[in-house]
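Novice: Give the three-dimensional model of this entry:
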Amino acid sequence: MDGKNKIQWAMDWMPVLGKIRKDFISNKPFKGLKISMALHLEAKTAVLAHTLRVGGAKVRISGCNPLSTDDEVALSLNRDYGVEVFAKRGLSREEYYEDLMKTIEIEPDILIDDGGDLTALALKDKGIYKNVKGGNEETTTGVLRLKNMEKAGALKFPMFDVNDALMKHLFDNRYGTGQSTIDGLLTATNLVIAGKNVVIGGYGWCGRGIANRMRGLGANVTVTEIDPFKSIEAHMDGFLVKPMKDAIRNADFVVTSTGVKDIVTAELLRYAKDGIILANSGHFNNEVAVEEIERKYGKGREVRKNVKLFKIGDKKAYVISDGRLVNLASGQGHPVEIMDLSFSIQALTAKHIAQHPKKKTSVYPVPREIDLKVANIYLKSYGIRIDKLSKEQLRYINSWKEGT
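Specialist: All right, here's what the predicted structure looks like:
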């Protein structure tokens, strides 16, 4: 399937963003504005970029991960939809940052980022960041970086935390990451999950999504955590909870999803069983410490597409997709309908920035009315009807006088 067909397929299954796009075509909220984007460049992302462009923006886009770009989609997005694209699968680190720089050298009005690399690069050049009215950040890791930038006084323009919007993290992080991680893992390995011992590093929204879907496929699931509250939640959800050093001893698969580096280190692999398979669903490729593993045990040997074998003494360990996002490097990314919600939040928040360009520098939550609008368009699109409070119920919940 060529890139244009991939984009059209995604577009056909994204009714919420389709409704927003019709409004953008009519009202052109981005007329005269420049938008620079760094997202996983595949078909769903292309639909978002197209939506912003038909809303009047000049759009440039690059990838946010060297292994997540779909080259056919990137070609079509430029050729058929008029978006300026600077992305290619399999880039070196230097090439990756060169493409990011090309994306922001237009001195954008709005940034849309995933992971924080584009934002961090823009902040190095006053000639670029002085024009930025605001931006959006898609993912947990990027939001953490933004908050650290703000604490350090390095942030120079307002940014919106799209990750914590309800219509993003309740669905994208849990259902999206859960399903797409399984997709990537099975595509890479072609192995059965049922009966396997699977360790999930982290029990945030992404981790719990992966854990529940692994259990649904018949895995014996253990969770590792540093947070006492999430640990108790995992325990009460029916999962074993252990430190990684203990959990890894019997693990057939370890999947990390924490946003923190060094979840699986070269040292920890000493305790792993023979044949362990390591995969990562966090944004960066340092949750499984691949560089450290290579220094200690030597370069891995590719034994299957996206699967490398490492010799750990007399044992074997396998790493999927060089420790990069398994759902995109080895799979197709999140389901289309899930990204319809996340990218609808992105589109409407970008519109909000265009209409409110003078906010103070800070990291802001997505306005509740945007969350509600996306939710209501979704319900209508899928023919789902819900109840409404009566006048008496509204009176009751706004009163304090009526008790036992």
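Novice: only C-alpha atoms for contact and neighbour calcs from this point on.
Specialist: Fine.
Novice: May I see the buried residues of stretch 62-82?
Specialist: Neighbour-count burial for stretch 62-82, counted by 16 or more other C-alpha atoms under 10 Å, picks out 62-78, 81-82.
Novice: For the residue nearest the centre of the chain, give its distance to residue 342.
Specialist: Compute the mean C-alpha point of the chain, and by C-alpha atoms, centre = their mean the closest residue is residue 139, 4.9 Å away. As judged by C-alpha to C-alpha, to the nearest Å, residue 139 and residue 342 stand 10 Å apart.
Novice: Then residue 110?
Specialist: Relative to residue 342, and taking C-alpha to C-alpha, residue 110 is found at 17 Å.
Novice: for residue 381, same thing?
Specialist: Where residue 342 is concerned, residue 381 sits at a distance of 16 Å (C-alpha to C-alpha).
Novice: who's more crowded, the two?
Specialist: Shown here are residue 381 and residue 342; by other C-alpha atoms under 10 Å, residue 342 has more neighbours (24 against 13).
Novice: wouldn't residue 68 be in contact with residue 40 here?
Specialist: Yes: the pair residue 68 and residue 40 qualifies as a contact (C-alpha atoms under 8 Å) at a distance of 5.6 Å.
Novice: quick check, residue 277 in a strand?
Specialist: Yes: secondary structure of residue 277 (DSSP: H, G, I helix; E, B strand; the rest coil): part of a strand.
Novice: One more, so I can put them side by side:
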Amino acid sequence: MSDIADRSLAYEGVKRIEWADRSMPVLRQIRERFAAERPLDGLKVAACMHITTETAGLIRTLQAGGASVALAASNPLSTQDDTAAALVEEYGAEVFARAGTDREGYYAHIHQALETEPDFVLDDGCDLVNTLHTDRTDLLGTVKAGCEQTTTGVIRLHQMAREGALRFPVVAVNDTDTKHMFDNRYGTGQSTLDGIVRATNTLLAGKTVVIAGFGYCGRGLAERARGLGARVVVTEIDPVKALDATMQGFAVLPMAEAAVEGDVFITVTGNRDVVNADHLAVMKDGAILANSGHFDVEIDVRALSDMAVEVHHGIRPQTDEYVLADGRRLVLLAEGRLVNLAAAEGHPAAVMDMSFADQALTCAWLASAHASLSPAVHDVPKEIDTEVARLKLDSMSVSIDLLTPDQEDYLHSWRIGS
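Specialist: As a prediction, the model looks like this:
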């Protein structure tokens, strides 16, 4: 039995889902293929993902392939109640999600999704898989395999695998080129700045924007912030990524130094306490703090609360102002959670088209391949990544060259000299 906020919102949800679907041609093609081939017939899927219009496209595709789906929210602040209602009332999924639910409700919903005794699990941050391995070990025997679509989740899964704790194979969908290159770089890059501007209406031109982390998400953010006229400072722990940022013309500083200079701070590392009490103590009056690194631990919100003598909640949507003892005001967006989903609408549907196409095709592959996989973190087969890219190019009417037989021979023979 689903647990959603308001079933009467279904009509509005359907309209928005259909709008997003227009920008997801790859997933539409896969849905048509699944409806004909039924690769997931009779299988049960439990997912912990953002409840958005784009996610609805994936759920409908899995259903077209024959799966029954139970869905919990991976972030209460990103949950769209009308989308949840549409998925339940119009599309026949089980959904356990309410916008703004607390931590207790969040985990209760994960447990409810797991009560369906799934064959496969789809995760966004590893909380569902973690719950299976801690609180619901009784269900581990029924789960055949899973997928993870975030960098943070993949990091946690690798830790589980190294310790011998992971009990079933999980595919790192996040690590495909068509996911991390486009979703992380182009999706996060645009949607994060969208969330910051919606929440604050700040002008980024002329501001110093400090970006913590220069992975794909950080690169996308740095490129787009610079394009909007900001001075961009990057903080990093990886010498290679720091060198890359430097060679691209960005300033690179330790956070302790960047904290003094920044007007806007954005964390995208997947780690905790990236902005800590020492950094908060030296920031400018009016500094804006935002996170797009999945969990609400990258900015030490507890330290910020302890330092504040006064807090003005909701001075703008998803915008809280913390007044410190010396009169400085620090502005926290989306409670330190994902600003691009809480204060905006997440990635554009055209980006999620590829990410969810990877998910759908990987699920279909797992339906036949899971028995041959060890309990470890596995890569998506290269042919799936290539197929998604090909379908996306076709949908954009972009053509590319093909190798001739002589070129194929040349690339695959060591006998041909210079």
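Novice: how far away is the equivalent of residue 84 of structure 2 over in structure 1 from residue 12 of structure 1?
Specialist: Using TM-score structural alignment, the partner of residue 84 of structure 2 in structure 1 is residue 74. Going from residue 74 of structure 1 to residue 12 of structure 1 by C-alpha to C-alpha gives 18 Å.
Novice: Then residue 286 of structure 1?
Specialist: Taking C-alpha to C-alpha, one finds residue 286 of structure 1 at 36 Å from residue 12 of structure 1.
Novice: longest strand in structure 2, by residue count?
Specialist: Ranked by number of residues, the top strand in structure 2 under DSSP state E is strand 308-316.
Novice: Can you say which helix or strand has residue 206 of structure 1 in it?
Specialist: Here residue 206 of structure 1, judged by DSSP states H and E, is contained in helix 205-216.
Novice: Please name every helix or strand in contact with that helix.
Specialist: helix 177-189, strand 197-201, strand 220-224 (3 or more C-alpha pairs under 8 Å, 6 or more residues apart in numbering; DSSP states H and E).
Novice: And that helix against structure 2, how far off on average?
Specialist: Compared with structure 2 after fitting, helix 205-216 of structure 1 deviates on average by 0.4 Å (mean C-alpha distance after the TM-score superposition for structure 1).
Novice: picking up where we left off before, more neighbours, residue 286 and residue 12 of structure 1?
Specialist: A direct count of neighbours by other C-alpha under 10 Å for residue 286 of structure 1 and residue 12 places residue 286 higher, at 21 against 12.
Novice: Can you tell me the closest non-neighbouring residue to the residue mapped onto the more buried one from structure 2?
Specialist: Using TM-score structural alignment, the partner of residue 286 of structure 1 in structure 2 is residue 297. Spatial nearest neighbour of residue 297 of structure 2, chain neighbours left out: residue 272 (4.8 Å); criterion: C-alpha to C-alpha, 6 or more residues apart in numbering.
Novice: Now check residue 250 of structure 2 against structure 1: what is it aligned to?
Specialist: In structure 1, residue 250 of structure 2 lands on residue 239 (TM-score structural alignment).
Novice: Pretty sure that match sits against residue 224.
Specialist: No: Residue 239 of structure 1 is beyond contact range of residue 224, at 9.9 Å (criterion: C-alpha under 8 Å).
Novice: Between those two, which has more neighbouring residues?
Specialist: Comparing residue 239 of structure 1 with residue 224 by neighbour count (other C-alpha under 10 Å), the higher total belongs to residue 224, at 27 against 19.
Novice: what residues are up against the counterpart of the more buried one in structure 2?
Specialist: Residue pairing (TM-score structural alignment): residue 224 of structure 1 is matched to residue 235 of structure 2. The contact partners of residue 235 of structure 2, by C-alpha atoms under 8 Å, 6 or more residues apart in numbering, come to 210, 211, 212, 213, 214, 242, 252, 253, 254, 255, 258.
Novice: which stretches of the stretch 1-150 of structure 1 form helices?
Specialist: Ranges of helices in the stretch 1-150 of structure 1, per DSSP state H, counting those that start in this stretch, are 3-12, 15-27, 43-54, 71-81, 93-104, 117-122, 126-129, 140-152.
Novice: Could you look over these and pick the most buried one?
Specialist: Neighbour counts (mean count of other C-alpha atoms under 10 Å) averaged over each of the helices of the stretch 1-150 of structure 1 peak at helix 43-54, with a mean of 25.
Novice: Give me the distance between the alignment partner in structure 1 of residue 60 of structure 2 and residue 176 of structure 1.
Specialist: The alignment partner of residue 60 of structure 2 in structure 1, by TM-score structural alignment, is residue 50. Between residue 50 of structure 1 and residue 176 of structure 1 the computed distance is 22 Å (C-alpha to C-alpha).
Novice: got it, and residue 61 of structure 1?
Specialist: 23 Å.
Novice: if we can go back for a sec, just the buried residues of the contacts of residue 235 of structure 2.
Specialist: So, by 16+ other C-alpha under 10 Å, the buried ones in the contacts of residue 235 of structure 2 are 210, 211, 212, 213, 214, 242, 252, 253, 255, 258.
Novice: hang on, the earlier thing: which of the helices and strands packed on helix 205-216 of structure 1 sits most buried?
Specialist: Taking mean count of other C-alpha under 10 Å, strand 197-201 is the most buried of these, at a mean of 26.
Novice: in structure 2, what residues pair with that one?
Specialist: So strand 197-201 of structure 1 sits over residues 208-212 in structure 2, by TM-score structural alignment.
Novice: superposed on structure 1, where does that stretch end up, distance-wise?
Specialist: Relative to structure 1, stretch 208-212 of structure 2 is 0.5 Å off (mean C-alpha distance after the TM-score superposition for structure 1).
Novice: Off-centre distance for that stretch?
Specialist: 20 Å (C-alpha atoms, centre = their mean, to the nearest Å).
Novice: re the thing from before, identify the residue of structure 2 aligned to the residue nearest to the centre of structure 1.
Specialist: Residue 139 of structure 1 maps onto residue 150 in structure 2, by TM-score structural alignment.
Novice: Touching, that match and residue 122? I think so.
Specialist: No: counting by C-alpha under 8 Å, residue 150 of structure 2 does not reach residue 122; the two are 10.8 Å apart.
Novice: nearest residue to residue 250 of structure 1 other than its sequence neighbours?
Specialist: With C-alpha to C-alpha, 6+ apart, the residue lying closest to residue 250 of structure 1 is residue 273, at 6.0 Å.
Novice: Tell me how many other residues crowd that neighbour.
Specialist: 16.
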